[in-house]
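Enquirer: A structural model of the following input is requested.
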Amino acid sequence: MASLIHRVLDRHVIHGLADSWAIQDERGSMSYAELLHESASVAGAFRSVGMVAGTELQIDVPQGRELVVAVLACARLGVVPQDDAALRLAGRPPVLHSDGDEVSWDLLIQAGRTDPEPAPANDPDGYEGLMRAAYPDIFSTLEAGGTISTST
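Expert: Predicted coordinates for the structure are as follows:
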């Protein structure tokens, strides 16, 4: 079976929903293609700072588009959301805190655009269940081709 991220995002872009709205909030709308681009960029930046499948990341980002992008970036790499992880993505706009370093959200997106992360062919054992349990609304809405309505 294809990876979770491929089924909830990439498949929709490939099969005609690229211009459909994936997220709508007070800042406007983000299409499935834009969401794929942003999440792949952030995943590429995560990879460039050493995150790989199984890396634990505390995600302390308020509801909104940045949370959705961060969760989908994690799914591209197999990064595991963990409340007490040493790596932490927090705030609005989010900042990645790692070993005393801080990387802003804008820098993550810019850095990742040069080498975005593709969707993996499949997920590590148990990963899909973990992500669906942690973020059920994100994955169920996108898998159905729906639109996530967020507010900041």
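Enquirer: Only C-alpha atoms from now on, for both contacts and neighbour counts.
Expert: Noted.
Enquirer: how about the strands of this structure, start to end?
Expert: Counting by DSSP state E, the chain has strands at residues 21-25, 28-31, 56-60, 80-81, 87-90, 95-98, 101-104, 148-149.
Enquirer: in the longest helix along the chain, what's buried?
Expert: Counting residues, the longest helix in the chain under DSSP state H turns out to be helix 32-48. When burial is assessed from 16 or more other C-alpha atoms under 10 Å, helix 32-48 yields the following buried residues: 32-47.
Enquirer: which one of these sits closest to Glu143?
Expert: Tyr32 (11.2 Å; C-alpha to C-alpha).
Enquirer: surely that closest one meets His15?
Expert: No. Tyr32 is beyond contact range of His15, at 11.0 Å (criterion: C-alpha atoms under 8 Å).
Enquirer: Give me the buried positions along stretch 136-145.
Expert: 138-139, 142-143, 145.
Enquirer: Show me the residue at the heart of this protein, geometrically.
Expert: Leu72 (2.2 Å; C-alpha atoms, centre = their mean).
Enquirer: For that one, list the residues it contacts.
Expert: 5, 39 (C-alpha atoms under 8 Å, 6 or more residues apart in numbering).
Enquirer: thinking again about what came up before, adding distance to Glu117 and mean neighbour count, write the strands of the chain out as JSON lines.
Expert: Listed next are these as JSON lines, based on distance: least, C-alpha to C-alpha, whole Å; neighbours: other C-alpha atoms under 10 Å:
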{"stretch": "strand 21-25", "distance to Glu117": "19", "mean neighbour count": "19"}
{"stretch": "strand 28-31", "distance to Glu117": "18", "mean neighbour count": "16"}
{"stretch": "strand 56-60", "distance to Glu117": "17", "mean neighbour count": "20"}
{"stretch": "strand 80-81", "distance to Glu117": "16", "mean neighbour count": "22"}
{"stretch": "strand 87-90", "distance to Glu117": "18", "mean neighbour count": "21"}
{"stretch": "strand 95-98", "distance to Glu117": "18", "mean neighbour count": "18"}
{"stretch": "strand 101-104", "distance to Glu117": "18", "mean neighbour count": "13"}
{"stretch": "strand 148-149", "distance to Glu117": "23", "mean neighbour count": "18"}
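Enquirer: structure for this one too, so we can compare:
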Amino acid sequence: MASLVYRVLDAHVIHGLADNLAIEDERGTMSYAELLHESASVAGAFTSVGIAAGTGVQVDVERGRELVVAVLALARIGAVPQDDAELRLVGVPPVLHSSDTEVTWDLLIHAGRVDPAPAPATDPDGYEGLMREAYPEIFAALEAGETVVAAG
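Expert: Here you go, the predicted structure:
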């Protein structure tokens, strides 16, 4: 079976839903194509700073488009949301904190555009369940081709 992120995002874009609304929040809307572009960019930046499959990342981001993009970026590389991780994505706008650096959200998006991360072909055993349990509303809405209403 194809990976979770491929099924809830990439497949929708490939099969004609690219212009459909994926996210709606107080700042406006984002299409499935825009969400794919942003999440792949952030995932590429995560990879460039050493986040890989299985890496724990604490996500403390307010409900909104940044949370959805961050969750999908983690899923693209197989990183794991973990409350006590050394790597932390926190704040509004989010900042990635590690023991030796801080990277702003804008820098993550722009840096990742150079080498966006593709969706994995498959997920490791148990990964889909972990992500669905951590972020049920995001994955249920996107899997159904619906809009995530991400108002804070």
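Enquirer: picking up where we left off before, as a markdown table, the buried residues of stretch 136-145 of structure 1 with distance to Leu96 of structure 1 would be great.
Expert: Listed next are the buried residues of stretch 136-145 of structure 1 as a markdown table, based on distance: C-alpha to C-alpha, whole Å:
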| residue | distance to Leu96 of structure 1 |
| --- | --- |
| Ile138 | 21 |
| Phe139 | 23 |
| Leu142 | 25 |
| Glu143 | 27 |
| Gly145 | 29 |
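Enquirer: Once you drop chain neighbours, what's closest to Gly145 of structure 1?
Expert: Spatial nearest neighbour of Gly145 of structure 1, excluding adjacent residues (C-alpha to C-alpha, 6 or more residues apart in numbering): His12 at 7.0 Å.
Enquirer: For the one you found, give me its contacts.
Expert: 18, 32, 145.
Enquirer: since we're on the first one, how many residues are nearby?
Expert: Spelled out, it's Ala18 of structure 1. 19 (other C-alpha atoms under 10 Å).
Enquirer: Now which residue in structure 2 aligns to it?
Expert: Using TM-score structural alignment, the partner of Ala18 of structure 1 in structure 2 is Ala18.
Enquirer: if I look at that match, how far off is Arg63 of structure 2?
Expert: Look at Ala18 of structure 2 and Arg63 of structure 2: by C-alpha to C-alpha, to the nearest Å, they are 23 Å apart.
Enquirer: just to revisit the earlier point, and which of the contacts of His12 of structure 1 is nearest to Gln24 of structure 1?
Expert: Nearest member of the contacts of His12 of structure 1 to Gln24 of structure 1, counting by C-alpha to C-alpha, is Tyr32, at 11.1 Å.
Enquirer: Return the mean post-superposition distance for stretch 33-42 of structure 1 against structure 2.
Expert: For stretch 33-42 of structure 1, the mean deviation from structure 2 after alignment is 0.2 Å (mean C-alpha distance after the TM-score superposition for structure 1).
Enquirer: thinking again about what came up before, quick one, which of the strands of structure 1 is nearest to Pro120 of structure 1?
Expert: strand 80-81 (14.9 Å).
Enquirer: counterpart of the closest one in structure 2, which residues?
Expert: The aligned range for strand 80-81 of structure 1 is 80-81, by TM-score structural alignment.
Enquirer: what's near enough to touch Val95 of structure 2?
Expert: Taking C-alpha under 8 Å, 6+ apart, one finds 88-89, 102-105 in contact with Val95 of structure 2.
Enquirer: got CSV for these, with distance to Ile51 of structure 2 too?
Expert: Shown next, in CSV, are the contacts of Val95 of structure 2 (distance: C-alpha to C-alpha, whole Å):
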residue, distance to Ile51 of structure 2
Arg88, 11
Leu89, 12
Glu102, 14
Val103, 13
Thr104, 15
Trp105, 15
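Enquirer: Out of the residues you listed, which comes closest to Ile23 of structure 2?
Expert: Trp105 (17.9 Å).
Enquirer: Hmm, the closest one is touching Val90, no?
Expert: No. Look at Trp105 of structure 2 against Val90 with C-alpha under 8 Å: they stay out of range, at 9.8 Å.
Enquirer: Find residues that contact each of the two.
Expert: Common neighbours of Trp105 of structure 2 and Val90 (C-alpha under 8 Å, 6+ apart) are Leu96.
Enquirer: what about Glu143 of structure 2, distance to Gln82 of structure 2?
Expert: 23 Å.
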